[in-house]
Structures are given as C-alpha cells and as structure tokens.
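J.: My questions concern the predicted model and sequence given below.
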Amino acid sequence: MQRSEISFPYPALAGWRWPAVVFTGRRPGPKLAVIAGIHVNETSSIEAVIRLQRLIRPEDLSGEIRIIPVVNLPAVPHRSQYICPIDGKNINFSFPGRPDGTFSEQLAWALLDDWARDADCFIDLHGGDLCENVAHFTVAQQIGDEAFDRRNVEIAACFDAELIVRLAPSHLEKPGRSCTGRATRRQHAAFAEAGRIGIIEERNVEFHLNGVLRVAQLLGMITSAPPKSRAPVFVDEYLWIPAPHDGFYRYHVNPGQKVEQGQVLAVAENTYGDRLGDVRAPVSGYILWSLTHAFVMKDSFVMGLGKPAA
C-alpha cells in the first residue's frame, strides 16, 4: 500500500493536494480506480472507501486499486451540499471536464485524464446528502455499442441494486456524471447511489463496499466477493420532478417504491396548513430518491423517478 497526496498540473487546482492510496497486487492484472466524496455529506459512500482500504490484501490482489476517498475537498469545511464552493459548480455534472475550465471542470478532467486514464474501470460512489433519502441504485451509461453497453450494465449489476438506470446515448452530448464522462472515451465505469441524510448506516455502507468488491471480482482482481440478494429492476429514463410551489412539503412515497402515473408523491402546504398543490407522478415508475426536508422552493427538485423500458 502506498499513501500519498497527489496534485494535478492545472492552474485552477494549484495548491490543492488530494490524499490518495494505491494498492499494488502481487500479480499483474487490471487497474481499478475508486472515488467518493464528490458530495462530502454522502458519508456512507466515504465510509465504504475507508473500509475498503482495510480489506485489500496485496497478496490476494491481481492488478492495482487506486483510491481517492474525498474528491470535493473545498466543500469539507463548509459541509457544502452538491456544489464546490470555489466555483459554485456541481462536480458531479462536470465530467468529462475541461483542462482550461473552472476548478470543478479541471478537477473532473484531471480525474479522468490524469489519475484514471489507464484504469480498466472507474467507480464513483454517492448517496444521501443532508436532505435526501436515496434508493440503492446504479447508473450505467449507454453509447449505442452493444458490446460496450452490455459490459457497462454488467459492471453496474455488481452492486446489489434495487434499480439500474440505463442512461441513453443522448447524455453524452453535454457534461454529466463520471460514468458519462468515461463513456465519451469508451471507457467503463460504475456509478452507485445509496444513503440518507448524511449519516453512516450499515446497510448503505455494505451496498457500496460489497459492490466494489464484486466489480474487482468481475475484473479478475480478487477470487471472491459477497453474494447478492436480489435482482434489479431496469429503468431507461431518469426524470427530475420539480416542486410546483414554494412551500412546506409532506412526502407520501419512499425511495425504491413503485408508483403509478398520476399518483400523489408529495403535498405542498403553506405555513398556515393550507394545501397549495400536489406533486404527481408524470409517468409510472420507481422512486430513485426523495428530499427529506419539508421546506422546498418552487422549481427545485423534490424527487427522482426512474421510468422502466416500454
């Protein structure tokens, strides 16, 4: 095991150093890159990466595992949700990034082009910011190439997910998640979500940790990993559901739940208790995540909904 602090040769990243770990196996093999902490309050995923470091034994490993436990270092002292305080951007939707961009864009570029350029698989762990409750799901970016897409789904299925979201090739046309950025380079990635309200919970930590171990097993890096307990449901559209009013929201559904078109997902009230309106499911599908905080501003997103294939 080699611990270090790494830096990247891009002007916006000057002066920043990221704690990182590299495990080199006793036998040659694939390279696996694992990150967490793009959103620093998603602590179950960060805890999973910390535990992963305790589990890896070089004598049992073929190849190399690289780890950056916390990507969004500027957010740590502020407990900033979603964004990087330096440029106000969400790193999560900045990939593949730009070498001449802002801090978030240069960091996204550095992760893919410098740190993980030669990685056989890139794993990005997420889930459950301070005001969120997130289902156990993974995202597999599709590019329209049958063999590539099948492999990305196979990697996503290593996690014991309730749902697997297959993103359409149209997502490649604009900045997006790390798995989308990798797909623009025809490189494989896993993107996993699980957690709630910024706390460490065992079931969510295990989802992330065991998923990484199964990916390593799939790649032939380790010989065994914990078994899965369920078969996922596949969805092919990721819908973001906005709040219709400024209000105090009462949520009627839970992450992972199946809902029908027109079903009431949440109710908005004012602080007198008057009903302002309903959030209804635009299509039938499955709840990917929901806010947990009652106060929501109009047009901000209250839920994610996965629509199954027709």
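T.: Here it is on my side, so go on.

J.: Going by C-alpha atoms from here, please, whenever you check contacts or count neighbours.
T.: Fine.

J.: what's next to whichever strand or helix holds residue 249, contact-wise?
T.: For residue 249, the element it lies in under DSSP states H and E is strand 247-251. If you take C-alpha atoms under 8 Å, 6 or more residues apart in numbering as the criterion, strand 247-251 is touched by 265-271, 276, 292-298.

J.: again, only this time at 10 Å
T.: Identification of contacts with strand 247-251 by C-alpha atoms under 10 Å, 6 or more residues apart in numbering yields 243, 264-279, 290-298, 302-303.

J.: do the same with stretch 297-304
T.: Applying C-alpha under 10 Å, 6+ apart, the external contacts of stretch 297-304 come out as 132-135, 238-249, 251, 253-255, 265-266, 279, 281, 286-294, 296.

J.: Might you report the residue contacts of the residue positioned nearest the centre of the chain?
T.: Nearest to the mean C-alpha position of the chain, counting by C-alpha atoms, centre = their mean, stands residue 126 at 3.7 Å. Applying C-alpha under 10 Å, 6+ apart, we find residue 126 in contact with 35-46, 92, 134, 137-138, 191-195, 208.

J.: hang on, the earlier thing: can you turn the buried part of the contacts of stretch 297-304 into a PyMOL selection?
T.: For the buried members of the contacts of stretch 297-304, the matching PyMOL selection, counting by 16 or more other C-alpha atoms under 10 Å, is:
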select buried, resi 132+133+134+135+238+239+241+242+243+244+245+246+247+248+249+251+253+254+255+265+266+279+281+286+287+288+289+290+291+292+293+296
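
J.: next, the one to line up against it:
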Amino acid sequence: MPRRPAFEIADHRVAAGTQVSIKLPATRLYTDTPMDLHVEVFHGVRDGPVLLVCAAIHGDELNGIEICRRLIKRLNPKRLHGTVLVVPIVNVFGFIQQTRYLPDRRDLNRCFPGSQRGALGSRLAHLFYDQLLSRATHLIDLHTGAIHRSNLPQIRTDIKDPIAKQMAEEFLTPVILHAKERDGSLRSSATDLGVHCLLYEAGEALRFDEASIRTGLNGILNVMKYLGMGQRRGSRRKFEPMIANSSQWVRNEVDGLIVSRVRLGEMVSKNQILAYSASPHGDMEEAIRSPIDGVVIGMSNIPIANEGEALFHIAKFTPDLIDQAGEIFDAFTEDFEPRVL
C-alpha cells in the first residue's frame, strides 16, 4: 500500500503514523516574551477526515483543556484513520490572566475569520483560521458556562446540517440545542468553509467538573468512531439525546437573594416556580416562574442578583417529554457522574 502523504502545517511536515507538537508563533507580549499557539498533530496511517478539537477560546474555560489533555493521551497515530489536530488553549492571553477575554477586553470568539493587520484578537483569529480551521473537515469546539454560571453538558449545532446532527447525537449529551451561528464566531467561520461543527458546553468557568470532562472526552471518541477514524467508541449509547429548537433565559425582576428550587437537567413546566427572589431583611419574597416548558440547561451559581440579571437558561420542550427527560438525565448521570468510593 502506498504510504500516506505527510500532513503539512506552517513549515512542518508530519509523516503518516506520527504525532508532532507544533508551536505556531502568535505574537509577543510587551515584555518581548513570545506567545505561541500549541498544536498537537496526529497524522494517521490511513486516509480519513481532518478533525480539529480546540478549547479555551475563552481563556477561563478550563474543562475543555483537560478534555484535550486526556484525548492526547488516548490517541495513537499508528491506528488512526485521518488526522486529528488538538489545540488545548486557543486564547493563551486569557488563560494566563484567568479571564474570558483578550488583553484589550475583546472576545476572541467574535473576531473570526480575522485579519493579519487587525487588532490582537483579529490577528490571533486569522492565524487559527488560516493554519488550522481551513485544513479541517470537522470541528469540535469545547466551552463551559461563563464565570459563576454552570451549563448542563449539551451540544449546540445547526441540526439542519445532517452530518453535524449525527455527530451531535453520537456525542451523547442529554440535550442538543439547535443554535444559530453568531457573527464573528469560530462556528460561523467553520460553516462558511463547509466544516461540520459541534460546540460542546458543560460546567463553569475556572472550575474542573469531572462529569463534564468525562462526557466531553467520551463524546469526542464517539464522534471519531462515527467518522470512521479507527477509534474505539467511548461508551455504548443508553439514551437518545433530546433536541431543542430554541431556548430562553429567565431574568430576575426584583433585586434580592435567590433561593433556587430547581437544578440543572430538571424538566420544568410553564409557570413552575424556579426560585424566589427574597429581601435580605425578610419583608419581601417574589416567585420567579418559568415562561416555557423545558429543561434547565444553565443557571447562575450566585445566590444574589440585581434586577434584569440572567438566572436560568431553559431549552424549550413540550410537556409530553417530561418522563423522557427524567429517564435521559438518570441514564446520563449513571454513565458520567463520578462515583463515590
């Protein structure tokens, strides 16, 4: 059998059946310290897709970094069909400062496809777009909730793309949310290039969450199996994810202490009480109710809130799915929640 051609990236040639660590020069700090984009390239012995897995486009989102670290330990290029590019930390600036943003307070995930002559975020986005995204056929972009907000493990994708939809179902999270691409996002640029893309959301910024990490690693391995990349499946399917076409944030209407009455993954009905907003002086208590039937896929972890602050993120489902949601969440918990020894 003819040997598979090398994978070329920047000035590097990665031979078939090998793993190479590559540092793409990104920029320099004002201290003249170089900042590089670190990429692990696994170039398989047989032809197949080019899967790009990346994390920490928002620098404080740590679960994805640990998912990438565990993935790197699992991959063997001598048994791989296709090529896997793993970028554990995209926003190296935000990671160093433990913040979501770049030094100029821009959101890197609103800077794509970027420009060689733009602002810092635009230049970093352009490097990622030009050297990595443009070479990929499939993308898994790993995220968490923002600081002090937790997300139920979920996939966000365009379910009108049949390949992305199947990837999402194979990933095996409780909920798949059909979500439009935002201008300037990595997912939007991927769609423009014809790259089939999943965005995985799970956990909270600046925290490791073992269930979210295990779900993410398992999901990537399952997607690789579906794509025919010669990878063993992470775990067998015990449930069918629920697909939501829309979602809604519930906001606080009265300043106060937030006394929650629901948890992540819980199915709620329209007008159900999600929490109470209570005066710290004990003379007022206002019910916060769900405007729709659905599942709680995100929530604030701070038990105080001003008027207008987002508290609960609910994926919209019909009431007849209540029993199904409970069964799905139980099966998910059994598979991925850490066991107490």
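T.: Cool, the structure landed. What you see is a predicted model, and the numbers here were worked out from it, not measured in a lab.

J.: which residue numbers in the second structure go with the strand holding residue 249 of the first structure?
T.: Using TM-score structural alignment, the residues of the second structure aligned to strand 247-251 of the first structure are 256-260.

J.: Then stretch 287-297 of the first structure?
T.: Taking TM-score structural alignment, stretch 287-297 of the first structure hits residues 296-306 over in the second structure.

J.: swap in stretch 55-69 of the first structure?
T.: Stretch 55-69 of the first structure corresponds to residues 74-88 of the second structure when matched by TM-score structural alignment.

J.: Which residue, neighbours along the chain excluded, lies closest to residue 138 of the first structure?
T.: residue 192 (4.4 Å; C-alpha to C-alpha, 6 or more residues apart in numbering).

J.: Grab the longest helix from the first structure for me.
T.: In the first structure, taking DSSP state H as the definition, the longest helix is helix 202-218.

J.: how big's the offset between that helix and the second structure?
T.: With mean C-alpha distance after the TM-score superposition for the first structure, helix 202-218 of the first structure departs from the second structure by a mean of 1.2 Å once superposed.

J.: Please identify the buried residues of that helix?
T.: Buried residues in helix 202-218 of the first structure, counted by 16+ other C-alpha under 10 Å: 204-218.

J.: Just give me the mean distance for the helix or strand following it relative to the second structure.
T.: From helix 202-218 of the first structure onward toward the C-terminus, using DSSP H and E, the following helix or strand is strand 233-242. Superposed on the second structure, strand 233-242 of the first structure shows a mean distance to its aligned partners of 1.4 Å (mean C-alpha distance after the TM-score superposition for the first structure).

J.: Show me what strand 233-242 of the first structure is packed up against.
T.: When contacts are defined as 3 or more C-alpha pairs under 10 Å, 6 or more residues apart in numbering; DSSP states H and E, strand 233-242 of the first structure packs onto strand 132-141, strand 163-167, strand 275-280, strand 285-291, strand 301-308.

J.: could you say which helix or strand contains the residue nearest to residue 138 of the first structure?
T.: In the assignment (DSSP H and E), residue 192 of the first structure maps to strand 189-196.

J.: Check the offset of that strand from the chain's centre.
T.: Distance, stretch centre to chain centre, for strand 189-196 of the first structure: 4 Å (C-alpha atoms, centre = their mean, to the nearest Å).

J.: now do stretch 325-334 of the second structure
T.: So, by C-alpha atoms, centre = their mean, the centroid of stretch 325-334 of the second structure is 20 Å from its chain's centroid.

J.: ok, and for it, which residues are buried?
T.: Of all the residues in stretch 325-334 of the second structure, those buried under the rule 16+ other C-alpha under 10 Å are 325, 328-329, 331-332.

J.: Of those, just say which sits nearest to residue 241 of the second structure.
T.: Of all these, residue 328 has the smallest distance to residue 241 of the second structure: 7.2 Å, by C-alpha to C-alpha.

J.: How about that closest one: what's its closest non-neighbour residue?
T.: residue 239 (5.8 Å).

J.: need the contact list for the aligned partner of that neighbour in the first structure.
T.: Matched to the first structure by TM-score structural alignment, residue 239 of the second structure sits across from residue 230. Residue 230 of the first structure makes contact with 159-162, according to C-alpha under 10 Å, 6+ apart.

J.: again with residue 50 of the first structure
T.: Contacts for residue 50 of the first structure (C-alpha under 10 Å, 6+ apart) come out as 36, 44, 67-69, 209.

J.: Now intersect those residues with the strands, please.
T.: Those of the contacts of residue 50 of the first structure mapping onto strands are 67-68, per DSSP state E.

J.: Which one of the contacts of residue 50 of the first structure is nearest to residue 9 of the first structure?
T.: Nearest to residue 9 of the first structure among the contacts of residue 50 of the first structure, with distances taken as C-alpha to C-alpha, is residue 68, at 17.1 Å.

J.: can you pull the contacts of that closest one?
T.: Contacts for residue 68 of the first structure (C-alpha under 10 Å, 6+ apart) come out as 5-6, 18-22, 33-37, 46, 49-50, 111, 115, 124.

J.: Can you go through these and name the buried ones?
T.: Applying 16+ other C-alpha under 10 Å to these flags 18, 20-22, 33-37, 46, 49-50, 111, 115, 124 as buried.

J.: Do I have it right that residue 4 of the first structure meets residue 18?
T.: Yes. Judged on C-alpha atoms under 10 Å, residue 4 of the first structure makes contact with residue 18 at a distance of 8.1 Å.

J.: one step back: I'd like the buried residues of stretch 325-334 of the second structure laid out as a markdown table, including secondary structure.
T.: As requested, these are exported to a markdown table (DSSP: H, G, I helix; E, B strand; the rest coil):
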| residue | secondary structure |
| --- | --- |
| 325 | helix |
| 328 | helix |
| 329 | helix |
| 331 | helix |
| 332 | helix |
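
J.: Which one of these is nearest to residue 231 of the second structure?
T.: Closest to residue 231 of the second structure out of these is residue 332 (21.9 Å), distances taken as C-alpha to C-alpha.

J.: any idea how far residue 305 of the second structure is from the residue lying closest to that closest one once chain neighbours are set aside?
T.: In space, and not counting its chain neighbours, residue 332 of the second structure is closest to residue 174: 6.7 Å by C-alpha to C-alpha, 6+ apart. Distance, residue 174 of the second structure to residue 305 of the second structure, by C-alpha to C-alpha, to the nearest Å: 28 Å.
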